[in-house]
Structures are given as structure tokens and as C-alpha cells.
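The following block contains a protein sequence and its predicted model.
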Amino acid sequence: MVILGIDPGLANTGWGIIEERAGEVRCRAYGCIQTSAGSDLPVRLRHIADDLTAVVERYRPQEAAIESIYFGANARSAIPTAHARGAALVAVSLAGVEVGEYTPMQIKQAVVGTGAADKGQVIFMVRNLLHLDHDPRPDHAADALACAVCHAHLRRTGVLSGGTYVQKRGNGYS
């Protein structure tokens, strides 16, 4: 199973491709889509959608995982992230890829074992879980890989226990 993980952001959208076979997860590729703050919003969103479409066409993931938006203390800063997340969802949805959505806490819990993990702990565990010989950089790509690993783990747990742990909406976003 090939899984695309996405860490949405207007300036930086991280993506990561992992492959799961017989309970083992391996990294196939990762990167970060950067947009210029000087560009108009529609141009930036098109750039994100186009680049993610190219990633989907190249690696052909069967499923995708995307981080949900964390509003925290400043909901205003979440709006640009929401725009980027929407562009990412359109790109994978148009390709017919099912999407699981996860909170930052769920991702940290699945990868590190605690929802209170810091970025360094997430990067360390992503490196180890995916058998990498280096830290995945930038952080946005590492977060996207963590999201994909979370999806793989929760998907497998859901399949093994018969539960439903993944929020899938496929092409039917409402």
C-alpha cells in the first residue's frame, strides 16, 4: 500500500510517500512545496494543487493522510493553512485517492507515543520508523511523513481490530 502524507501550509506544504508491506513502512520520497508570499493567493493555491497532482501522478498512492488544522490561540493564522489544505484536498480528491484526516495530537501519539511530543521527537521517530539514514528535512516534509505513518498504523489497527479509526471521505467532501 502506497500512502501520501500531507502537512498543509500556504508557504510550505510538506508531502511524503511511504509504502507499507507486511506491517513494515518504508519511505519512498518526500519534499516540500514552497509558495512565494509575494504571489496572489489563487496563484499560490494553484501551485500547491499542481505540485501535489504531480506527486500523485508519479507515485500513485492508494490512500492519503492529511493533518487537520490546529486553531490554537490564533484562528486568523489558521485561515491560510485552511486554504492550502483545501487545495491539497482537491488535488488528491480529483485523483480518486481516499483521504484520512488526523489531528496533530493523533499523529504525534501514533508516531511517538505521546500527543505532547515536540518536533525533534517526531523527526527522530520518523527517521527510525522509516529506516532512514538521515533526518527528513525540512520539518514540513518530516511532518507529512509522520502523517502517512500515522495513517498506516491506525489503518492497520482498524483492520486488525475490526474498528473504524480512519475518517475517510474519499471524493465526497461535504
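Ah, there it is. Numbering: from 1, shown residues only.

hey, let's count contacts and neighbours off CA atoms from now on
OK.

mind listing what's buried in the helix ranked longest in the chain?
Ranked by number of residues, the top helix in the chain under DSSP state H is helix 139-161. By neighbour count on 16 or more other CA atoms under 10 Å, the buried set for helix 139-161 is 139-156.

Tally up the residues packed near the residue nearest to residue 21 when sequence neighbours are not counted, please.
Sequence neighbours aside, residue 1 is the residue nearest to residue 21 in space, at 6.6 Å (criterion: CA to CA, 6 or more residues apart in numbering). Residues near residue 1, counting by other CA atoms under 10 Å, number 13.

Second structure follows, compare the two:
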Amino acid sequence: MRVMGIDPGLTRCGVGVVEGRPGAPGTMIAVGVVRTDPEAGLADRLLALDDGLRALLDEHRPEAVAVERVFSQHNVASVIGTAQASGIALLAAARLGLPTATYTPSEVKNAVCGNGTADKRQVTTMVTRILRLKQAPKPADAADALAIAVCHLWRGGVKSRIAEAAASQAAAVAAAKERTR
């Protein structure tokens, strides 16, 4: 499975593409950052982010997109910008009909480090090891995006299978009720 992980940000939006399967190390396909001009107007920045993400989606053709879930910070302006960038990322994937998932920072840290309170250095170290990279990905936004992709690669398949099983069971229960009427 090929997964694009996105660490949303209005100025720097980390993007990492990983290919692999649950439980296996995986392979980094691409890593980078989509940047927007902090001096530009908000609408222009969101458009630039959308253009950049859409180009990367077209280039790398992931089967799924995973985005870091926005979490509360003390800086409200930062949260708003991150939420707007997250919305653009989810929209860009939805336009292509790609399945999407969101993960909290602690879910990502737990998936790649085994510790939901790991620091950025630990996450970068583990991503470098998991993907067998010769050097750590930089900047931190890019390393975080790879961690998000790995998290989905390892956990997303399980989540979707559980959801499919629950839907199948609900359909079977509904069919059984219908037969007894």
C-alpha cells in the first residue's frame, strides 16, 4: 500500500510518501515540504497549498492519505492556520476519491516510537530506522509527515478492516431482522 502522510501547516506543510504493509519496515518514496508565502493573503496561501498537494498527489498516486489531526495549542492563530491546512489536505485527497484518515500526534508517536509522549528527535530517529534511511529526513515537518504515513500504514489497515467487519455485521443483523418479519 502507498500512503501519503501530511503534517499540515500553513507556512510549511510536511509531506511524506511511504510504501509497504503492516508490520514491515516500508520504503520512503518521497519526502518534502509545501511552502506558502507568509506575506501573501490567506486565500492565496490556501490555494498555493492546494496546488502543491494536488501536484504531489498526482505525481505519487497514493492509495490513501493520512493527516495529523489538529490539536489544541496555546496559540489560537496557529491552530486556525493548521486547521485550515488540514482541511485543504483532506479536500485534495477527497477530490481524487482517496480514503483519508486522521491521527493525533500521540497516536503517531505511539505507532512509530511505542511511546505517545516521544519528542520530535525520537520520532525522527525512529522514522529513519523504520524506513532504513541513510540520514534523517529534514525539516521536522517532513519527518513528521513520514511518521504519519507509517502510522497509517501500520494502523490504518486494521482500522478499516474493523470498520468493514462492523458494517458487515450490522448488515447481517438487519437482514436477519428483515427475514423474521
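That came in fine, so what should we check first? Quick caveat, the model's predicted, so the values are computed rather than measured.

What value does the TM-score take for this pair?
The TM-score (TM-score structural alignment, normalised by the length of the first structure) is 0.88; 162 aligned residues with a CA RMSD of 1.5 Å.

Distance of the residue nearest to residue 21 of the first structure relative to residue 129 of the first structure?
Computed with CA to CA, to the nearest Å, the distance linking residue 1 of the first structure and residue 129 of the first structure is 16 Å.

Repeat that for residue 58 of the first structure.
From residue 58 of the first structure to residue 129 of the first structure the distance is 24 Å (CA to CA).

which helices and strands sit right next to the longest helix of the first structure?
Packing contacts for helix 139-161 of the first structure, counted by 3 or more CA pairs under 8 Å, 6 or more residues apart in numbering; DSSP states H and E, involve strand 2-7, strand 12-21, strand 24-34, strand 63-67, helix 104-111, helix 119-129.

mind putting the ones you listed in a markdown table, mean neighbour count and distance to residue 81 of the first structure included?
Formatted as a markdown table, those follow (neighbours: other CA atoms under 10 Å; distance: least, CA to CA, whole Å):
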| stretch | mean neighbour count | distance to residue 81 of the first structure |
| --- | --- | --- |
| strand 2-7 | 30 | 10 |
| strand 12-21 | 23 | 9 |
| strand 24-34 | 19 | 13 |
| strand 63-67 | 26 | 10 |
| helix 104-111 | 21 | 14 |
| helix 119-129 | 18 | 18 |
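
okay, the ones you listed in a markdown table with distance to residue 54 of the first structure next?
As requested, those are exported to a markdown table (distance: least, CA to CA, whole Å):
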| stretch | distance to residue 54 of the first structure |
| --- | --- |
| strand 2-7 | 12 |
| strand 12-21 | 12 |
| strand 24-34 | 11 |
| strand 63-67 | 14 |
| helix 104-111 | 25 |
| helix 119-129 | 24 |
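
Just say helix, strand or coil for the spatially most distant residue from the centre of the first structure.
Distance from the C-alpha centroid of the first structure, by CA atoms, centre = their mean, peaks at residue 38 (25.3 Å). Three-state call for residue 38 of the first structure (DSSP: H, G, I helix; E, B strand; the rest coil): coil.

Residue 70 of the first structure too?
Applying three-state DSSP: residue 70 of the first structure is coil.

I'd say the residue nearest to residue 21 of the first structure and residue 17 touch.
No: counting by CA atoms under 8 Å, residue 1 of the first structure stays clear of residue 17, with 10.4 Å between them.

overlap in contacts of those two?
Jointly contacting residue 1 of the first structure and residue 17 under the rule CA atoms under 8 Å, 6 or more residues apart in numbering are residue 61.

quick one, what contacts the residue nearest the centre of the second structure?
The residue lying closest to the centre of the second structure (CA atoms, centre = their mean) is residue 66, at 2.4 Å. Residue 66 of the second structure sits next to 3-6, 100-103, 148-149, 152 when contact means CA under 8 Å, 6+ apart.
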